[in-house]
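J.: Curious how this folds, go ahead:
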Amino acid sequence: MYLAKVVGVIVATTKNEALVGKKILIVQPLNTDYNPIGNSEVAIDSVGAGTGEIVLVSTGSSARQVFDEEKNPIDRAIVAIVDNIEVNN
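T.: Have a look, this model is predicted:
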């Protein structure tokens, strides 16, 4: 899992049937100081996240399990909306 900020929405009227009814969002990975790292990515929302929110993103088979569908094209799923981060160094 990793932290990310929702930076956009994708609208796709024609898509794989496993994606029908699911919100597709663009997320920007972040470090624990909320600074962007790496490239933006596409993730499927499972928690009702919106643009500008900080979220946790799960990847791979863990992302597919969020939707109880082992054989689908989902590689990243938004699994939580983050309220606060505390890091003790």
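J.: Going by C-alpha atoms from here, please, whenever you check contacts or count neighbours.
T.: Will do.
J.: quick one, strands of the chain?
T.: 2-10, 24-29, 41-45, 54-59, 76-81 (DSSP state E).
J.: could I get these as TSV with mean neighbour count?
T.: What follows is these, written out as TSV (neighbours: other Cα atoms under 10 Å):
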stretch	mean neighbour count
strand 2-10	19
strand 24-29	22
strand 41-45	21
strand 54-59	21
strand 76-81	22
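J.: Tell me which of the ones you listed approaches residue 66 most closely.
T.: Nearest of these to residue 66, taken as Cα to Cα: strand 76-81 at 7.3 Å.
J.: The structure of the following sequence is requested for comparison with the preceding one:
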Amino acid sequence: MYMARVIGSVVSTQKDPSLVGKKLMIVRPIDSDQKAIRFEQVASDTVNAGIGDNVLVTRGAGARRADGDSQRDAADVNDCTIVGIIDRFDK
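T.: Presented below is the predicted three-dimensional model:
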């Protein structure tokens, strides 16, 4: 799991069936000083995050299970999911 900031959204009318009905957001990983690191990615949103929110993101198998749908299978193409909204950073 890592921290990221939501910087935009993606609209895709043609997509894999496993992504139908999912809100897709553009996220950029950040460090604990809230500085951008690495590159932008697209993540499905399970927590109704908005542009400008700092969020927790998971990837891989955890991302595929994050929406709580027990019917998911290996054909699910989701590899990046927003699983939490960060309220604050305590250092």
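J.: Need the TM-score between these chains.
T.: TM-score of the superposed chains, computed with TM-score structural alignment, normalised by the length of the first structure, equals 0.93; 87 aligned residues with a Cα RMSD of 0.8 Å.
J.: Tell me which residue is most central in the first structure.
T.: For the first structure, residue 78 is the residue whose C-alpha lies nearest the centre (Cα atoms, centre = their mean; 3.2 Å).
J.: what about residue 9 of the first structure, distance to residue 24 of the first structure?
T.: 6 Å (Cα to Cα, to the nearest Å).
J.: And residue 56 of the first structure, by the same measure?
T.: From residue 56 of the first structure to residue 24 of the first structure the distance is 15 Å (Cα to Cα).
J.: same deal with residue 54 of the first structure?
T.: According to Cα to Cα, residue 54 of the first structure stands 15 Å off from residue 24 of the first structure.
J.: looking at it, residue 45 of the second structure is touching residue 24, isn't it?
T.: Yes - with contacts counted by Cα atoms under 8 Å, residue 45 of the second structure reaches residue 24, the gap being 6.1 Å.
J.: dump the residue contacts of the nearest residue to residue 71 of the first structure once chain neighbours are set aside.
T.: Computed as Cα to Cα, 6 or more residues apart in numbering, the closest residue to residue 71 of the first structure that is not its neighbour in sequence is residue 64, at 7.8 Å. Each residue near residue 64 of the first structure by Cα atoms under 8 Å, 6 or more residues apart in numbering is listed here: 70, 71, 72, 74, 75, 76, 77.
J.: out of these, which is most surrounded?
T.: Within these, most neighbours by other Cα atoms under 10 Å means residue 77, with 26 neighbours.
J.: List the contacts of that residue.
T.: Residue 77 of the first structure touches 43, 44, 45, 46, 57, 58, 59, 63, 64, 66, counting by Cα under 8 Å, 6+ apart.
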